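Trainee: Build me a model from this:
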Amino acid sequence: MTVQQTSLPASERPDVRRLGVGSGTALCAGAVLGPGVLTLPSLAAAAAGPASILAWVVLLALCVPVAASFAALGARFPDGGGVATYVHRATGPRAAAVVGWWFYGAVPIGVVSAAWIGGKYVADAAGWGGTGAAVVAGAVVVVALVSNAVGLRLSGRVQLLLGGLLAVVLLGTVLAAAPQVSAAHFTPFMPGGWASVGSAAGVLFFAFAGWEAASHLSGEFADPGRDLPRVTRRTLAVITVLYLGLAVATIGALGPAAAGTETPLTELLARSVGGAARPVAAVAALFLTFGAVNSYLAGASRLGAALARDGAAPRALAKGGAPGEVPRRSLAVLGGAAVLVGLAAGFGGADLDLLMRATATCLAAVTLAGLAAALVLLPRRTPLWCGGCVSALLTAAVLAFSGWLLLIPAGLACAAVGFLTLRRITR
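Mentor: Next comes the predicted model:
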């Protein structure tokens, strides 16, 4: 069994047969960066205050062996299946199906989260309030569903442009806010204790999922063994500068107000360059979230068709999964699930923090599965293998802070195994 996508894709594959180190770095950085970072600094600050910076540091340290493990797997087994391919090689098709279901189930939640972020930025700039944010978020999801249903997809170059725009916005925000940073805003440093740092890490994992993107792209490099490590190092450097800079700027410039805003980039820019920054931030956020939502749905709908093709999901979802076709049935399932999630959130059943934590929990489960596969497939007792062990333990610890949200990947795993069992019985 081979599954075509297992992570939230930040960009479509480029329209070239061979990636260079530069374009590969742009794609991988775009896979890690995403619209979540537009609101995660404030959610982390609400969970742990200034100590949320520790959560950023821990997760960045975790990224090093995670990224190295996925790069090593991509170099050894270049294939578009990514984590599911490695899990299949390590433990078999049943576990690979579970990984596919984890991602497929996470996408509707992630789509609503991303759209809601864009909606909040637009509503903040226009003064529309919560209802306006929900309407904008709904419009983003609907337009993305329609564009996918009719076969309109953003090109790889456009997705790269959106990823580059996000990087520029983040860097510009950090530089503009730097003069406003005050040491007084970092005290008391840990008002909620060490448990609050773990809670912050739980929601921040949303911003760190995507390293397996390098493994999905491994087959596009002329020499994966040479290029993937270089791409990984450069991507690590980019996200370290942007994430740590943003975390420090948010706490240092906004202080206690960082925990009370849902649009931290707008607040940082407004304090630095004035109120004119609000519409600029809103437009940037809207484009970025639409690009992400469109890409999430495109990749996940094809994943659903691939799962059905390989017998890991209802056969009806396989229709439209061939190259050049549109998997509308799979897309309809994702759209229906997104509507249900959106309605639940709209009627008070979930807020943005909860939605992002739920998505992060599923993605952390996918990452943990990939690391477990790496421990089976990579040479044992090497520095890379030992780093993978440490990363697996840290990822498991982050998952432990998800609490009852672990019921989501557990439920999806039971559904996947149950479906496979029922399919075998009814043959």
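Trainee: switch to C-alpha atoms for all contacts and neighbour counts from now on
Mentor: OK.
Trainee: how many neighbours does the closest residue to Leu145 other than its chain neighbours have?
Mentor: Using Cα to Cα, 6 or more residues apart in numbering and skipping the chain neighbours, the partner closest in space to Leu145 is Gly335 (6.9 Å). By other Cα atoms under 10 Å, the residues close to Gly335 number 23.
Trainee: so what does the helix or strand harbouring Val158 touch, helix or strand wise?
Mentor: Of the helices and strands defined by DSSP states H and E, Val158 is found in helix 156-177. If you count contacts as 3 or more Cα pairs under 8 Å, 6 or more residues apart in numbering; DSSP states H and E, helix 156-177 packs onto helix 21-32, helix 224-254, helix 264-273, helix 277-309.
Trainee: Arrange those in TSV, one row each, with mean neighbour count as further columns.
Mentor: Formatted as TSV, the helices and strands packed on helix 156-177 follow (neighbours: other Cα atoms under 10 Å):
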stretch	mean neighbour count
helix 21-32	23
helix 224-254	21
helix 264-273	22
helix 277-309	24
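Trainee: Pipe these into JSON lines and attach distance to Leu204 per row.
Mentor: Compiled in JSON lines, the helices and strands packed on helix 156-177 are given as follows (distance: least, Cα to Cα, whole Å):
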{"stretch": "helix 21-32", "distance to Leu204": "12"}
{"stretch": "helix 224-254", "distance to Leu204": "11"}
{"stretch": "helix 264-273", "distance to Leu204": "15"}
{"stretch": "helix 277-309", "distance to Leu204": "17"}
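Trainee: closest to Gly388 out of those helices?
Mentor: helix 224-254 (15.3 Å; Cα to Cα).
Trainee: ok so, going back, roughly how far apart are the residue nearest to Leu145 and Ala201?
Mentor: In this view, Gly335 and Ala201 are 29 Å apart by Cα to Cα, to the nearest Å.
Trainee: Next, the structure of the following sequence, for comparison with the previous one:
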Amino acid sequence: MTQGDQGAGHLSVGQGAALSIGAVLGTGVLTLPALAAAIAGPASLLSWLALILLSLPMAGTFAALGARYPDAGGVSTYVRRAFGGRAAAMVGWCFYTAVPAAAPAAAMMAGRYVADALGGGRVTELATTAVLIGVVWALNAAGLRLSGRVQLALAAVLAALMVLTVVVAIPHARPDAVGPLLPHGWGSVASAAGLLVWAFAGWEAMSSLAAEYRDPARAVPRATAIALVTVGVLYLALAATTILVLGAAAGDSAAPLSDLMALSIGPAARPATALVAVLLTVGTMNTFFAGAAKLGAALARDGALPAWFAAGSNAGQVPRRSLLIVGGGGLLSLAVCAATGQDLTTIMLLATSSFTTVYLLGSAAAVRLLPPGWARRGAAVAAAASVALAVSIGLPMLWPVGVSALAALYLALRRPSRGAGSEAGARDGEPDAEPGVV
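Mentor: As a prediction, the model looks like this:
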């Protein structure tokens, strides 16, 4: 389907914008303003602003791809079209392995709020994390999925919480307590930006939704513009409020939303905010566990993973074998974190490195697929921005590099007759089987 064709979907611009906002707003809101402040101080606002600006070409690129090539395969479809089966498998592996690595980080964010409300410190945080990973795994293993309406409701609750936090906290702003603008130098701004990729992961999901619009060519760009403005304003307002109200102590806050709400509402805000944090985290993790498990089964079906993983790849089936790897990997990652004492920032950087790789390959595919014009120029800017983000992330980028190398090695060693990653598909760059969803 090319640009200008009508889709057979049902989404309106407003519905698509709501889904896009829900895909981007996530658990990062719970702790990222404080974590970024710990890295760069008040200058972390520059990091937030930079990521918002970089979201313009990134979101625009995936919107252009979605409008021109509406397909549920999303990024993997575009990478396969542009670079062949091997590159598509690498993207799939990066996303599939990112979820187990990111699961402890996402759950720890809620764990910090529970520990802030109930006490117990690190023990409560880790215990909550383990319970959340187990609960989300069990929900998916039983075939219980949160409906789209529930997910949208959770996203709406999160947006409302952000607005309420800013409204009740901003009267307590103390600009004189902010401290020096650049306490750790300009390099810290780049480091904070690399971490904040977590908060903006989700723009690529819009391309997977493109086929669901009534008129993808017109609706996708409009929905993207609405989502960009909404997400940018919410993130920047919350980050600024965190720094202006908590001052130099913002970087030390384990539960910044609770700290901000408690200023006006009192101690009762802490358990209430912790409950909201847990519910939001379950919703976000449920989506990523379900998507990653299905992706793993699809990758196996297409020959990019061992065939044992393929069970449950068909629509309506539960990919329990793949889900076992996702959930078990999450608990293994948590055990490593607990044993080594790794902090939340380090864990998150492993996930953001994978997300950055997905953005880089997706935008590079857009440069090759989109016709000459502003869309292709925007894709080139997005690709360059992804490279800059990769540099700012630093050593954790070795994670997706290693994962991609393993994917290439597996495809090189397996028998070429087993599906989508075949030599023919890699040579001609055309899909030779239904791709997995990224």
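Trainee: on that earlier part again, between the helices and strands packed on helix 156-177 of the first structure, which one is closest to Val58 of the first structure.
Mentor: Comparing those against Val58 of the first structure with Cα to Cα, the closest turns out to be helix 224-254 (11.0 Å).
Trainee: The second structure: which residue goes with the residue nearest to Leu145 of the first structure?
Mentor: Structural alignment (TM-score structural alignment) places Gly335 of the first structure against Gly327 in the second structure.
Trainee: cool, and Gly132 of the first structure?
Mentor: By TM-score structural alignment, Gly132 of the first structure lines up with Thr124.
Trainee: What is the neighbour count of that match?
Mentor: Quick note: Thr124 of the second structure (other Cα under 10 Å) scores 19 neighbours.
Trainee: Help me confirm that it comes into contact with Ala110.
Mentor: No: using Cα atoms under 8 Å, Thr124 of the second structure makes no contact with Ala110, being 10.5 Å away.
Trainee: what's the counterpart of Arg278 of the first structure in the second structure?
Mentor: Here Arg278 of the first structure is matched to Arg270 in the second structure, going by TM-score structural alignment.
Trainee: again, but for Gly403 of the first structure
Mentor: Superposed on the second structure with TM-score structural alignment, Gly403 of the first structure falls opposite Gly394.
Trainee: list the contacts for that match?
Mentor: Gly394 of the second structure sits next to no residue when contact means Cα atoms under 8 Å, 6 or more residues apart in numbering.
Trainee: One more: Val111 of the first structure?
Mentor: The contact partners of Val111 of the first structure, taken as Cα under 8 Å, 6+ apart, are 141, 293, 296-297, 338.
Trainee: Now with 7 Å, please.
Mentor: With contacts taken as Cα atoms under 7 Å, 6 or more residues apart in numbering, Val111 of the first structure has the following neighbours: 293, 296.
Trainee: ok so it is a helix residue?
Mentor: Yes: the assignment for Val111 of the first structure, made by DSSP: H, G, I helix; E, B strand; the rest coil, places it in a helix.
Trainee: Under the alignment, what does it map to in the second structure?
Mentor: In the superposition onto the second structure, Val111 of the first structure corresponds to Ala103 when matched by TM-score structural alignment.
Trainee: Alignment lookup: Ala338 of the second structure to the first structure.
Mentor: With TM-score structural alignment as the criterion, Ala338 of the second structure lines up with Gly346 in the first structure.
Trainee: Return the distance of its match relative to Gly36 of the first structure.
Mentor: In this structure, Gly346 of the first structure and Gly36 of the first structure are separated by 19 Å, where distance is defined by Cα to Cα.
Trainee: Could you check which of these two is surrounded by more residues?
Mentor: Between Gly346 of the first structure and Gly36, counted using other Cα under 10 Å, the more crowded position is Gly36 (23 against 15).
Trainee: just checking, that one touches Trp116?
Mentor: No: taking Cα atoms under 7 Å as the definition, Gly36 of the first structure is not a contact partner of Trp116, at 10.0 Å.
Trainee: so how many other residues sit close to Gly349 of the first structure?
Mentor: Around Gly349 of the first structure there are 11 other residues, counting by other Cα under 10 Å.
Trainee: again with Gly336 of the first structure
Mentor: By the other Cα under 10 Å criterion, the neighbourhood of Gly336 of the first structure contains 13 residues.
Trainee: In three-state terms, how would it be classified?
Mentor: When states are read from three-state DSSP, the local structure at Gly336 of the first structure comes out as helix.
Trainee: quick one, what contacts it?
Mentor: Gly336 of the first structure sits next to no residue when contact means Cα under 7 Å, 6+ apart.
Trainee: could you measure it against Ala281 of the first structure, distance?
Mentor: Noted for Gly336 of the first structure: a distance of 30 Å to Ala281 of the first structure, by Cα to Cα.
Trainee: now do Leu62 of the first structure
Mentor: Where Ala281 of the first structure is concerned, Leu62 of the first structure sits at a distance of 30 Å (Cα to Cα).
Trainee: Arg17 of the first structure now?
Mentor: 35 Å.
Trainee: Which one, of the helices and strands packed on helix 156-177 of the first structure, ends up nearest to Ala396 of the first structure?
Mentor: helix 21-32 (19.5 Å).
Trainee: Can you check which part of the second structure that closest one sits on?
Mentor: Residues 13-24 of the second structure are the counterpart of helix 21-32 of the first structure, counting by TM-score structural alignment.
Trainee: how close does that stretch sit to the first structure?
Mentor: With mean Cα distance after the TM-score superposition for the first structure, stretch 13-24 of the second structure departs from the first structure by a mean of 0.9 Å once superposed.
Trainee: what residues does that stretch touch?
Mentor: In contact with stretch 13-24 of the second structure (Cα under 7 Å, 6+ apart) are residues 152, 155, 199-203, 205-206, 219, 222-224, 226-227, 231.
Trainee: Could you identify the most distant pair in the residues you listed?
Mentor: Distances among the contacts of stretch 13-24 of the second structure were taken as Cα to Cα; the most separated pair is Ala199 and Ala219, at 24.1 Å.
Trainee: Aligned counterpart of Tyr121 of the first structure in the second structure, please.
Mentor: For Tyr121 of the first structure, the aligned residue in the second structure is Tyr113 (criterion: TM-score structural alignment).
Trainee: in which helix or strand would I find its match?
Mentor: Per DSSP H and E: Tyr113 of the second structure is located in helix 85-118.
Trainee: same question, Leu182 of the second structure
Mentor: Taking DSSP H and E as the criterion, no element holds Leu182 of the second structure; it sits outside all helices and strands.
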